[in-house]
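Novice: just a sequence and a predicted model for now, questions to come.
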Amino acid sequence: MTAARAEGLPSESRAGSTSTVMSSFTSSAVLRLLSAQLAAEIAELRMRLAGLVAKHEHVQSKLDSIIYPVLQLPPEITAEIFMRCSPDRERDAQIMYKAEMLFPLRLASVCRDWRAVALSTPRIWGSMNICLNSSTHLDFQRRLALCGDAPLSLELCYNFRCRLDIPHIFPLAIAIDHCRNWETVKIDLMGRDVPLLNQVKGSLPLLHELHVSVYGVSAGVGDAFGDAPRLRNLTLTILDTGAYTISATHFPWEQLTTFNGDGLSVEGCFNVLRLASQLSSCTFSGWFGIDDGLPSVSLHLPNLRSLRLMNHERFGWFLGSLTLPHLEDLHISILPRQVSPFCDFICRSACSLRTLGLRTSSSLSPEILLQLWEAVPTVTHIDVSPSIFCDQMTRLLWEKSNLLPRLESAIVNGRRLPNYAMDHQLLVNMLRSRQHSLRSFSLFASESSNISARNVSQLISISKTGMDIQMDVTVPFQALVSR
C-alpha cells in the first residue's frame, strides 16, 4: 500500500487502525502524515473542550449569583425555625426516638450556612435517646458538648437484647453530671445503678417531666429528685415488686399534677394519692398485693379529674376509699359485685363524669348494667370492652331513651368471645333511635366482620344523617359510605 492510498482511507478507519498502520509502515513520510492527522484531531478536541469549559463557567457563575430566599434570613431567624421544626415529643411519639436524634444532623448536612447555624444552636441538639452500654459514651459526650447549657430531653434506656453485665457507667454518669439541665428525662435503673443517683446534688431547676423504671433489687431512689421545683409529671415503673416502697423515694409529691404508676403495691398506690394531693390525672396499672393492704383511711381529692385503674378488677374495689368531687374521666375494670360500690362512689363524690371506660372479664346482667348507667347520667362518651357488652348496652339504650341522655359517642372494643354472635339488627335499631344525639359510634371487634349486607346498608343510611360510624368489616365501612 502506498502513502497516497493510505491518505485516501476514511478518517474513522484511519483512527481505528492507527496502531496497525504504524506497525505496517515505517517510512518517515507515512509517520509524518499520521502525526499531522492526530495533531489535527487533538486540536479539534481541545477547541471543543475549551468551549464546554467556557459554557460551564458561565452557567456556574449564574448559579453562584443566585441567592435562595431562605439563605437571606438572619441566622437568628433560621435558628428559631430549626427549633420550632424539631420533632414534637407528644405529637410524634411513634417516631420520636430516631427523629430527634437525626433531626439536627440532617439540618447540618444541607449546606455550609445551615451547618454553621445548626452547630451554633444548642437547643436542637438536646433531645437524645441513649442506650446504656459501654459503646455510647463518646457520642453522648460529643452531643452534650454541642448542647452547652441548653435544656436536655434524655431517654437513658437499656437494650435488653444485649448483655446486661456490660459496663455502662459512663453514659449514666455523664448524664448525671449535666442534671441541672434536665428538662424531660426517662431513665432505666438497675439495682446497681441506684447508688449513682447519690451524685445528683442540689436543685434540678428545669425538670418538669420524669419517667423512672426500676429493675432488679432496689428499695428506692432516695433524695435524687426531691429538689425539682418544676416537676409536675411523674411516671414510675417497678419491675421488682418485692423490694420497692414509695416511702423510700422523696419525690416532690405535693406539687405533682400527673402520675402514672406500674407495678406498685396496693399500699403504694394508696400512698401516692395520699402524698400527691394536687394530682389532676392519675393512672395505676400492674397492681400487685391483696385487697386488705389498704389503710382504713378515706381520701378526699378535690383536684383529681382523670383516673385510670387498669389491668385488674380489684381496682374497682379501690374506689371505696376515695371521694373525687371533680372527676370527669374514669377508666376502670369492674365485676358485677362491684357495680353497687361503684354507684356508691359516684353518689358520694357527686361528680359530673363525662368519660367512662369499662372493662370486665364476665358478663353484666341487664339489671346490673342498668344500675350502672343510671348512676352516670352526665356521661357523654363511653368506651366498653369486651364486645359482649354491646348487645346488653344497645338494648338498654334503645328501649330507654332517658338513659345516658347526654351520650354523644361510644366505642366498643374486644376480641371474639366463645359462642357469642352479635345482634347487628339490635345495633341498627339503637343507632336509629339516637341518631339525633349520638355523633359517633365505633365497633372494633371481630363480631362486626359477620355483619349482613342488609345491616351494612342500614348503617350506611344512618351515617348519611351525620353520624360517624366506624366498624371492622371486610370492606372498610368508611369506603362503603363514600360509595
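Specialist: Cool, got the structure. Just so you know, these numbers come straight off a predicted model, no measurement behind them.
Novice: C-alpha only now, for contacts and for neighbours.
Specialist: Will do.
Novice: from residue 41, how far off is the closest residue to residue 29 other than its chain neighbours?
Specialist: Nearest residue to residue 29 in three dimensions, chain neighbours excluded: residue 3, at 7.6 Å (Cα to Cα, 6 or more residues apart in numbering). According to Cα to Cα, to the nearest Å, residue 3 stands 20 Å off from residue 41.
Novice: for residue 298, what are its contacts?
Specialist: Taking Cα atoms under 8 Å, 6 or more residues apart in numbering as the contact definition, residue 298 lies against 321-323.
Novice: doesn't residue 186 belong to a strand?
Specialist: Yes: according to DSSP: H, G, I helix; E, B strand; the rest coil, residue 186 belongs to a strand.
Novice: okay, one more to line up with it:
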Amino acid sequence: MNSPTQSAAAALRTRLAEVDEKMAALHSQFEELAEVRRDVVDALASFVYPVLTLPSEITAEIFKHCVGPVGLGMGAGNAPLVLSSVCKDWRRIALDLASIWSDIWLASSSAPNMPSILKSWLPRTGTHPIDVTGLDTRHESINELVPYCEQWRSISCWLELPITGSLNDIRGRIPQLRSLDISYGGGPVESFANSIPLTMFSDAPNLRELSMTDQLPPSSPDMLHLFDLPWEGLTHLSSRVQGLDKVLQLLTRTPNLQSLSISPSSMHPAIVLPPPITLPRLRMLEICHKGAMVCDAIVAPSLKSLQITTPSEELGVPRLLARCESSLRSLSISGIDPPNWRFVLSVLRAAPMIEEAGLSMSSPLQQWRKLFSLIRSEKNFLPKLRVLSLTALAAVEIWNVSTFAEMTEMILERWSSDLDATSPSPGENPSGVQATHKLEAFRLVYSHLPDFSTKMLPNTPVTEWCVETLGILVKDGCKIKIQGLDLTPELSVEEQPSYTLDERYKGRILGGVNRTI
C-alpha cells in the first residue's frame, strides 16, 4: 500500500506532465503564428503606396502647401510634428524642410515651457526666413528668438513701454525684416517719464510693411515720436493709432506709401488741420468710419482702389475723390445703413471713372430700386462700370417683382447699350462722360440665408421675363451670379427661346410686358 507522500508526489508528476504538454502545444502554436506573421509582413512589404513613390522634392512641395502657421504651445498636433511621425521617409523630408518650421505663432507666449519649446524648435528652421506672430516682449520667450533675429522676415509683437530687456540687442541685425506689426501700451503715466527713443528697428533696410496699434491709456503722453523706424522705405501702412494728430505724424514720415489702412478704435480731430499731405504713390486706401477724418488731410493723385467701412455723412470722401484727378478705378463700401444712403450716392457720383464697385448694404427696397434705376437710366452715373458686386443682408430685402425687374433692366441696358462715348478732354467736367463700358459682370450674394429663389416671387409674366432675360444674358457672355438662382439650365432644341437679346433690347425693356405690380 502506497504512503500518502508517494500518492501526492505521483499527482504532482502527473500535473507537471500536463503543463509540459500544454506548453509544448502553445510553443508549436506560437511558431505557427510567427510563420503566418512573417508571411503577412512580406505581403505588406510588397505593396507600393502611390504617395510614397513621389519624388522627395514633390512631397516637400506638398508639405509646404499643407502647413500653415504653427501654433506653439498647443500640444503635439502641429502639422510638422504630425508629418514627421508618419514614416521614416516623411520624417526625413519634414526634418530637412526648414520652411514648414519657420512660420511660428506663439499661442501662449507666457507659458512656462515656451522657452524650452522654442529652444528645440528654432534649430529646425535652418537658415530659412522666420515669421513670428504673438511675440510678447515681457516674457522670456524673446530671449530664445533674439539669436535668430537675422532670419526674421515678419514679426508681430507686443511692446510694453518703456522697453527693457534683450529686444534692444537686435538693432542692426535684422537685414531680412520686411513686415512689422507693433502693438504698444504701458502702465501708469509716470512710467513714461524717462522714456528714450525706440531704435531697435531703426536699421531694417528691407522693411516695407508696418502695422501700428496704440493701446496706451487716454491720459498717456504721445509716445509715437519715440519710434525710430526707416519711415521713407515703407510702402504699406496699417494704422490703428488714436487721434488724427498721430495719424498725420505717420503720414508725414511715410511719403512713399502705396497702400494705407486707417482703422482706429477712436479718432478725435486734430487741433489744427495742416495743409493736405500729398502721397504721390498711394494706390490703395482703406478707411473705417472713425478713420474718415484723414480724407480731408491727404491728396492721393494715383489712388486706384478705395475701401470704406461704415460710411457716414461727415466723411470727406467726395472731397478726397475730387483731388484724385479721376484716377480711382475700384470702390468698395460696406456697412451701408439707410441713414447714410444719400452719402453713398454722393460718393458714387464723385467717382465717374470707377470700373469695379462693391456695395454691402442693409437698405429698404426703394433704395435698391433707386440704385438700379440710376445705373440704368443715367448714362453719366458710373459710366465706366464693368463689374458690380452687391451684398444684401438677406434675400427678402431685395426680392420683390418690382426690384427684380429693375435689376434685370439695369443689367440688360448696361450690357446691350451701344453708345459712342468718349472720355472727357483735359479740363472738361468728368460728369460729362458718357457710358463707354459694358457691365461685364454682376454678382449678388447674401450675408444671411435663405438664398433667393424664384419661388419667393409671384408667378407673373414679369418674373418669367426677368429669369429668361438673365439666362440669355449669361448665354451672351455676361457674367451674372445671383446666390440661389441657377441661370445656366440645359435647354433642349425645342426649349430654346425664340427671341434674341438684340430683339429684347430693341423692344425697350420688358418687351411690352405690363410691369404694373
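Specialist: The structure has been received and is ready for your questions. Everything numeric in this text was worked out from a predicted model, so none of it was measured.
Novice: what subset of the contacts of residue 298 of the first structure is buried?
Specialist: Listed as buried from those are 322-323; burial here means 16 or more other Cα atoms under 10 Å.
Novice: now, which of the contacts of residue 298 of the first structure lie within strands?
Specialist: Within those, residues falling in strands by DSSP state E are 322-323.
Novice: out of the contacts of residue 298 of the first structure, which is nearest to residue 93 of the first structure?
Specialist: For these, the residue nearest residue 93 of the first structure by Cα to Cα is residue 322; the value is 32.9 Å.
Novice: alignment lookup: the closest one to the second structure.
Specialist: Alignment note (TM-score structural alignment): residue 322 of the first structure maps to residue 298 of the second structure.
Novice: OK, contacts around the equivalent of residue 210 of the second structure over in the first structure?
Specialist: In the first structure, residue 210 of the second structure lines up with residue 234, judged by TM-score structural alignment. Residue 234 of the first structure sits next to 209-212, 256, 258-260 when contact means Cα under 8 Å, 6+ apart.
Novice: what residues in the first structure pair up with the helix or strand where residue 153 of the second structure lies?
Specialist: Assigned by DSSP states H and E, residue 153 of the second structure belongs to strand 152-161. Under TM-score structural alignment, the match for strand 152-161 of the second structure in the first structure covers residues 182-191.
Novice: could you do stretch 239-253 of the second structure as well?
Specialist: Taking TM-score structural alignment, stretch 239-253 of the second structure hits residues 261-275 over in the first structure.
Novice: what sits up against stretch 178-192 of the second structure?
Specialist: Stretch 178-192 of the second structure is touched from outside by 153-162, 206-217, 219-221, with contacts defined as Cα under 8 Å, 6+ apart.
Novice: now do 7 Å
Specialist: For stretch 178-192 of the second structure, the surrounding residues in contact (Cα atoms under 7 Å, 6 or more residues apart in numbering) are 153-162, 206-216, 220.
Novice: which helix or strand contains the residue most central in space within the first structure?
Specialist: The residue lying closest to the centre of the first structure (Cα atoms, centre = their mean) is residue 93, at 1.9 Å. In the assignment (DSSP H and E), residue 93 of the first structure maps to no helix and no strand.
Novice: distance check, it against residue 187 of the first structure.
Specialist: 17 Å.
Novice: check contacts around residue 428 of the first structure.
Specialist: 458-459.
Novice: in a strand, it, correct?
Specialist: No: counting by three-state DSSP, residue 428 of the first structure is not found in a strand; it is helix.
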